[in-house]
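Asks: With the input below, show me the fold.
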Amino acid sequence: METKGTVYFFTGLSGAGKTTLGGLFYRRLKEQKPNVVRLDGDEIRPVFGEDSGYAFEDRRRLAERAFRICKMLAAQGIDVVCCSISMFDSVREWNRKNIENYKEIYIKVTKETLLSRNQKGLYTSGKNVIGVDLPFEEPRMPDLIIHNDGQNSPVELVEEIERRLHGETPHLNTVTTPAQETAI
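Replies: A predicted model of the protein is given here:
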């Protein structure tokens, strides 16, 4: 019986650092094992063509399609690092129920940090922007919560993610679990 791959889902608002941290995590994981694929929300959209717009239902459909691909790849023993907002609780619940090895990593930042990083100009345009005029359903039970407001470098944060996912002793207090968040 073939070993299933793991889906590592890096989620958070635009500008939170999903692609930066997920990309670094992917490269480090790829050094250890050959069967690793990275899917990024910005790169997935053109693959599905014209019905992959930015309206609420278009976004939901795109997220559902992306995670069906993640499930298919993981079933073949391929690890998948997926970096995407995928703002829907229903999608994350589907992932937990249907993807055997699923790890959800929520990249959380303050509104001030998002505004300062506003590389794409999204937060000033305010049209079809998640967290501005479209709701963002904050993950309720991620495996890890990464506070990425610039206190730690991307390398430090990814090393901490690796430690936490492997059950090792944590070093940084900017990476937490939902239980630790509640206690704060």
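Asks: For the rest of this, base every contact and every neighbour count on C-alpha atoms.
Replies: OK.
Asks: And the helices in this protein, which stretches?
Replies: With DSSP state H as the criterion, the chain has helices at 18-32, 41-48, 56-75, 89-98, 111-117, 122-125, 154-165, 178-183.
Asks: Just put these in JSON lines and tack on mean neighbour count and distance to Ile145.
Replies: Converted to JSON lines, the helices of the chain look like this (neighbours: other CA atoms under 10 Å; distance: least, CA to CA, whole Å):
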{"stretch": "helix 18-32", "mean neighbour count": "18", "distance to Ile145": "12"}
{"stretch": "helix 41-48", "mean neighbour count": "14", "distance to Ile145": "19"}
{"stretch": "helix 56-75", "mean neighbour count": "18", "distance to Ile145": "20"}
{"stretch": "helix 89-98", "mean neighbour count": "15", "distance to Ile145": "15"}
{"stretch": "helix 111-117", "mean neighbour count": "14", "distance to Ile145": "16"}
{"stretch": "helix 122-125", "mean neighbour count": "15", "distance to Ile145": "22"}
{"stretch": "helix 154-165", "mean neighbour count": "18", "distance to Ile145": "9"}
{"stretch": "helix 178-183", "mean neighbour count": "10", "distance to Ile145": "7"}
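Asks: one more to line up against the first:
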Amino acid sequence: MKQQQPRCIWFTGLSGSGKSTLANMLEKRLCERGLHTYLLDGDNLRHGLNRDLGFTEADRVENIRRVAEVAKLMVDAGLIVLASFISPFQAERQMARRLFDVTEFVEVFVDTPLSECERRDVKGLYAKARRGELKNFTGIDSVYERPEHPELVVDTCDHSVEYCVEQIINTLLPADVGQ
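Replies: A predicted model of the protein is given here:
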């Protein structure tokens, strides 16, 4: 009905890696092509649906479980869902993947070194974590498990946002999307 292939494009990477920037630009580009999208990220879910969750390991697991369930409902409704979450644990990303048909879930690993993420940190979260003022911060005192087999790895250090978005569109979206 929407003349598009519904799917969930799951962006994962450290805070400051460029996940949200890429997801926002990709959403804009898809909308320009007349496609129906929805962007899920930590900000729009942590202020509502997930406001009762903190940043303990258990809360992070529950956060991703809820995100995946919402994304699945939206894909079932025919949308292209862009999910931008650190999602630090491999098991939770695999749990999310299992909710979808094999062609509906695309994992994009935004592979940015910790040092670059810290340099980009406009909110000062890494500095707070290093001073011990922010507990369970991924990359500092909480682990980030690199994806084992993402559909795509993008490098926001050596490539522009525009290049990375083109890479995502050309590599991961079906030929009939916005052609």
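Asks: Kindly provide the TM-score of these chains.
Replies: Put the two chains on top of each other and the TM-score (TM-score structural alignment, normalised by the length of structure 2) is 0.86; 167 aligned residues with a CA RMSD of 2.0 Å.
Asks: Cys122 of structure 2 pairs with which position in structure 1?
Replies: Quick fix: residue 122 of structure 2 is Val, not Cys. By TM-score structural alignment, Val122 of structure 2 lines up with Gln119 in structure 1.
Asks: no wait, Val161 of structure 2
Replies: The alignment partner of Val161 of structure 2 in structure 1, by TM-score structural alignment, is Pro154.
Asks: where's the closest residue to that match other than its chain neighbours relative to Lys30 of structure 1, distance?
Replies: Distances taken as CA to CA, 6 or more residues apart in numbering place Leu21 nearest to Pro154 of structure 1, at 6.0 Å, with adjacent residues excluded. Between Leu21 of structure 1 and Lys30 of structure 1 the distance is 14 Å, computed by CA to CA, to the nearest Å.
Asks: Also Lys127 of structure 1?
Replies: For Lys127 of structure 1, the distance to Lys30 of structure 1 (CA to CA) stands at 37 Å.
Asks: can you check Val109 of structure 1 too?
Replies: Val109 of structure 1 is 27 Å from Lys30 of structure 1, where distance means CA to CA.
Asks: before we move on, what about Glu93 of structure 1?
Replies: Remark: distance between Glu93 of structure 1 and Lys30 of structure 1 (CA to CA) = 27 Å.
Asks: Ser125 of structure 1 too?
Replies: From Ser125 of structure 1 to Lys30 of structure 1 the distance is 37 Å (CA to CA).
Asks: Over to Arg96 of structure 1?
Replies: As judged by CA to CA, Arg96 of structure 1 and Lys30 of structure 1 stand 24 Å apart.
Asks: With Thr19 of structure 1 instead?
Replies: Thr19 of structure 1 is 16 Å from Lys30 of structure 1, by CA to CA.
Asks: Same check on Ile105 of structure 1?
Replies: Distance of Ile105 of structure 1 to Lys30 of structure 1, computed by CA to CA: 18 Å.
Asks: now Phe56 of structure 1
Replies: Applying CA to CA to Phe56 of structure 1 and Lys30 of structure 1 gives a distance of 34 Å.
Asks: Which residue comes closest to the aligned partner of Ile130 of structure 1 in structure 2 once chain neighbours are left out?
Replies: Counting by TM-score structural alignment, Ile130 of structure 1 lines up with Thr138 in structure 2. In this structure, Thr138 of structure 2 finds its nearest non-sequential neighbour in Tyr144, 6.0 Å apart by CA to CA, 6+ apart.
Asks: The one you found: how many residues sit nearby?
Replies: By the criterion of other CA atoms under 10 Å, Tyr144 of structure 2 has 18 neighbours.
Asks: residues contacting it?
Replies: Going by CA atoms under 8 Å, 6 or more residues apart in numbering, Tyr144 of structure 2 touches 14, 88-89, 138.
Asks: okay if I get the residues you listed as CSV plus distance to Leu53 of structure 2 and neighbour count?
Replies: Below are the contacts of Tyr144 of structure 2 laid out as CSV (distance: CA to CA, whole Å; neighbours: other CA atoms under 10 Å):
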residue, distance to Leu53 of structure 2, neighbour count
Leu14, 19, 25
Pro88, 16, 23
Phe89, 16, 18
Thr138, 16, 20
